[in-house]
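K.L.:
Provided below are the primary sequence and the corresponding predicted coordinates.
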Amino acid sequence: MGETARVSAVVWTAAGSLLAWLWLLLGQGFFWRTDVRLPRRREPDVWPPVCVVVPARDEAAVLPDALPSLLGQEYPGRAEVFLVDDGSTDGTGELARELARRHGGLPLTVASPGEPPAGWTGKLWAVRHGIALARARDPEYLLLTDADIAHRPDSLRELVAAAGSGGFDVVSQMARLRVESAWERLVVPAFVYFFAQLYPFRRIGGRGSRTAAAAGGCVLLRADAAARARIPDAIRHAVIDDVALARAVKGAGGRVWLGLADRVDSVRPYPRLHDLWRMVSRSAYAQLRHNPLVLAGTVAGLVLVYLVPPVTLAAGVAAGGAAAAVAGGLAWLIMAGTYVPMLRYYRQPWWLAPLLPFTACLYLLMTVDSAVQHHRGRGAAWKGRTYARPEAVPDEG
């Protein structure tokens, strides 16, 4: 009787995982497809003015590969770049000026707002300062982009055309992250795959959809929409600022579009597992609203969806349980099949797809570590700063 109960539990668990994957395959906005790129666009008769705001803190290592691509934008209208040096100690600001002298192109202003006051993240304090400087130029659009993001020469032109043609207040592209080291190949495509699973791109751009997200490396924002949504003041303490920005704009009645990039690339390397671990764990618990119950549910969900299929397949084969083996194998097959398009987007071999359960296990451990570090007072730490949870931040009213 006990053995029969154990076998039955394995079968039902495998069946539950298979049902979860069937729903993810068909009912989660086809998140696994990678064909959500810049929407149809037509060039305007008059190109609107744009200001590019680049918050930067200790970015001297990547700035030579990123900033010249912004200065070299082939934009038919008026555009200029504001790089806001957020207390760098590696000469980021002076290097930016030197790159502008060497490469020319769009006008560059380098400024520094000083240390952020209580209740602000350093990045958003820098963005606030950059937007304030940009408003003096009366731009129609603001491009918020990171100091490690390289843009193709027509990137700004295509973003503005897409925003105008589609009537979007935000057009954001998920920059193609670097995948060169073995750990990058294993972890990075899965990072984007999991993000798309949480925030299906097709739903974000749909009229009436409540799903909202953006990718902080490349956000084209209509200036009047930013004012209506009180960006960045309304999200000043947000660690996951890109998603918070999109929610604020949608909450103020704006339209948001997010998709994968063809013209925008991250040049930041994450060669070691330690580097990728820090990238994920610094904000994973914030994504769960610092809630232990949500953390427990997330861990249980990751186990059921990603770890159960290979385990029940192996258990079914070992014990001669055909039902468990078939259900677990089918769930694993669907999982791997939905991951292949993302691997192709990142130009990686298909045989990495069956390794997704291992990668998901790494992400599970990163998420738990994020919660542990938070409760030790070291959560949401980045470049020498540690940020409190929003409830601990004084409200300015």
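P.N.:
Good, I have the coordinates.
K.L.:
from now on I want contacts and neighbour counts done on CA atoms only, so please keep to that.
P.N.:
Will do.
K.L.:
so how far is residue 166 from residue 43?
P.N.:
12 Å (Cα to Cα, to the nearest Å).
K.L.:
SS state for residue 314?
P.N.:
Three-state call for residue 314 (DSSP: H, G, I helix; E, B strand; the rest coil): helix.
K.L.:
ok, and the closest residue to it other than its chain neighbours, which helix or strand is that part of?
P.N.:
The spatially closest residue to residue 314, leaving aside those adjacent along the chain, is residue 325, at 6.9 Å (Cα to Cα, 6 or more residues apart in numbering). For residue 325, the element it lies in under DSSP states H and E is helix 322-345.
K.L.:
for whichever helix or strand comes after that helix, packing partners?
P.N.:
Sequence order places helix 356-375 as the next helix or strand after helix 322-345, per DSSP H and E. When contacts are defined as 3 or more Cα pairs under 8 Å, 6 or more residues apart in numbering; DSSP states H and E, helix 356-375 sits against helix 182-198, helix 273-287, helix 292-302, helix 322-345.
K.L.:
tell me the most buried of those helices?
P.N.:
Across those, the average number of neighbours (mean count of other Cα atoms under 10 Å) peaks for helix 322-345, which reaches a mean of 21.
K.L.:
got the angle between that one and helix 356-375?
P.N.:
Helix 322-345 runs at 80 degrees relative to helix 356-375, counting by axes from the mean of the first three to the mean of the last three Cα atoms, to 10 degrees.
K.L.:
report the buried residues of stretch 31-49.
P.N.:
31-34, 36, 38-39, 47-49 (16 or more other Cα atoms under 10 Å).
K.L.:
got another one to weigh against that:
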Amino acid sequence: MSAVVWIAAASLAAWLWLLVGQGFFWRTGHRLPLRREPKRWPSVAVVVPARDEAEVLPTSLPSLLTQDYPGHAEVFLVDDGSSDGTGELARALAERHGGLPLTVTSPGEPPAGWTGKLWAVRHGMSLARAREPEFLLLTDADIAHRPDSLRELVAAATSGGYDLVSLMARLRVVSLWERLVVPAFVYFFAQLYPFRWIARKGGRTAAAAGGCVLLRADAAERARVPDVIRHAVIDDVALARAVKRAGGHIWLGLADRVDSVRPYPRLADLWRMVARSAYAQLRHNPALLVGTVAGLAVVYLAPPVALFAGLVTSRAGAVVCGGLAWLVMTVTYLPMLRYYRQPRWLALTLPATAFLYLLMTVDSAVQHYRGRGAAWKGRTYARPDTTAPEESRP
């Protein structure tokens, strides 16, 4: 057997295992669990870190202020050094729409060892604790909530006894590049962190989606968040791990009532979104980078290459193994495309999208070693064990 056949066979074996052995990650039916309304609705503080979010705030903030929640709730928007009038706009929106009480505050620049977002979250949580809320809703400034979103999140947490309930917001899919890249982003995330495994008590898998995290206040104190994760670039996964390590019961699933309104119209926008944290996900480890690149090549790129190479060279083994591996890959991607209401033929483009992610991951490592890794909105964060975060030049 030629090397092409062996690689195609390895890819097929990997896909057969992924199909049934990775928590059925490709299924998209993992939504908020069965829930019932509590007899007494607990108090909730909504913490929104915001840095230069004037473009999306008119859509997202009113959706929080007008939540149909039977208990006491209020919103704390933390203006993280914005230069576009985010804080002033938030106050104007609150005056216009009314609804839940809004506090707008600013913590100043983050100290050494803190990322800007987590410093803002810490400031918001500190203000909220003065009101002694039972739950904290940590949500990003680009996330829009349906009117019953908070009610449903709290009902799920109280019914299931969860310390953390997180929803992966439905990302915007409008432009050509968003259609190609965004569903695959969620698909790859679910493959890495199968949702069904996350909810297991005592299990090792832990993750959350930072755009929408409902967290019990006492669980946050037990886990010492956000202080214990103050330097984390991938803060949502770090938060979930900290809560689970402290004995918390966590849950993550896909959203029906929560949407991201941030546009990523160009490939460059999506590239920055992925590349800023891809190498951090690999713990800045060159060996893990090499293994990831090789794994992406064997699992995602080898099937179509083997299929076409086999057709050209008349190698039946390459055709069969490559074709079957590509078929399984395509079938597992279809549910995510259906969730995002995209045409089924896009499933055939997953190898090309995986190749883009491979390039983004390599670029993330290159930018890291050039000192420009984990850059976001004017800040560049180094490895937590090297130097403290510092402002980058325009």
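P.N.:
Nice, I can see it. Because the structure is predicted, anything quoted here is derived from the model rather than measured.
K.L.:
any chance of the helices and strands packed on helix 356-375 of the first structure in TSV, plus distance to residue 374 of the first structure?
P.N.:
Shown next, in TSV, are those (distance: least, Cα to Cα, whole Å):
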stretch	distance to residue 374 of the first structure
helix 182-198	21
helix 273-287	8
helix 292-302	11
helix 322-345	31
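K.L.:
can you tell which of the ones you listed is closest to residue 146 of the first structure?
P.N.:
helix 273-287 (14.8 Å; Cα to Cα).
K.L.:
residue range for the closest one in the second structure?
P.N.:
Using TM-score structural alignment, helix 273-287 of the first structure lines up with residues 267-281 of the second structure.
K.L.:
what sits up against the matching stretch?
P.N.:
If you take Cα atoms under 8 Å, 6 or more residues apart in numbering as the criterion, stretch 267-281 of the second structure is touched by 177-178, 181, 233-234, 264, 285, 289, 357, 360-365, 368, 373-376.
K.L.:
how close does the top strand by length along the second structure sit to the first structure?
P.N.:
For the second structure, the strand with the greatest residue count under DSSP state E is strand 250-260. With mean Cα distance after the TM-score superposition for the first structure, strand 250-260 of the second structure departs from the first structure by a mean of 0.2 Å once superposed.
K.L.:
which helices and strands does that strand pack with?
P.N.:
strand 143-145, strand 164-170, helix 195-198, helix 235-245.
K.L.:
equivalent range in the first structure for the helix or strand following the first one?
P.N.:
Under the assignment DSSP H and E, the closest C-terminal helix or strand after strand 143-145 of the second structure is helix 149-160. Counting by TM-score structural alignment, helix 149-160 of the second structure falls onto residues 155-166 of the first structure.
K.L.:
surely residue 141 of the first structure and residue 222 touch.
P.N.:
Yes - the pair formed by residue 141 of the first structure and residue 222 meets the contact definition of Cα atoms under 8 Å, at 4.4 Å.
K.L.:
residue 210 of the first structure maps to what in the second structure?
P.N.:
Using TM-score structural alignment, residue 210 of the first structure lines up with residue 204 in the second structure.
K.L.:
now do residue 307 of the first structure
P.N.:
Checking TM-score structural alignment: residue 307 of the first structure goes with residue 301.
K.L.:
the closest residue to residue 391 of the second structure other than its chain neighbours: how many residues sit nearby?
P.N.:
The shortest distance from residue 391 of the second structure to any non-neighbouring residue, by Cα to Cα, 6+ apart, is to residue 379 (4.9 Å). Residue 379 of the second structure has 18 neighbours, counted by other Cα atoms under 10 Å.
K.L.:
neighbouring contacts of stretch 4-13 of the first structure?
P.N.:
Contacts for stretch 4-13 of the first structure (Cα under 8 Å, 6+ apart): 304, 308, 312, 321, 323-324, 327.
K.L.:
that older thread, which two from the buried residues of stretch 31-49 of the first structure end up farthest apart in space?
P.N.:
So, the buried residues of stretch 31-49 of the first structure by Cα to Cα: farthest apart are 32 and 49, at 35.6 Å.
K.L.:
isn't residue 23 of the second structure right up against residue 200?
P.N.:
No - with contact defined as Cα under 8 Å, residue 23 of the second structure does not reach residue 200; the gap is 11.3 Å.
K.L.:
out of those two, which sits in the busier spot?
P.N.:
Neighbours were counted for residue 23 of the second structure and for residue 200 using other Cα under 10 Å; residue 23 has more, 18 against 14.
K.L.:
how about that one, what's its partner in the first structure?
P.N.:
Per TM-score structural alignment, residue 23 of the second structure is aligned with residue 29.
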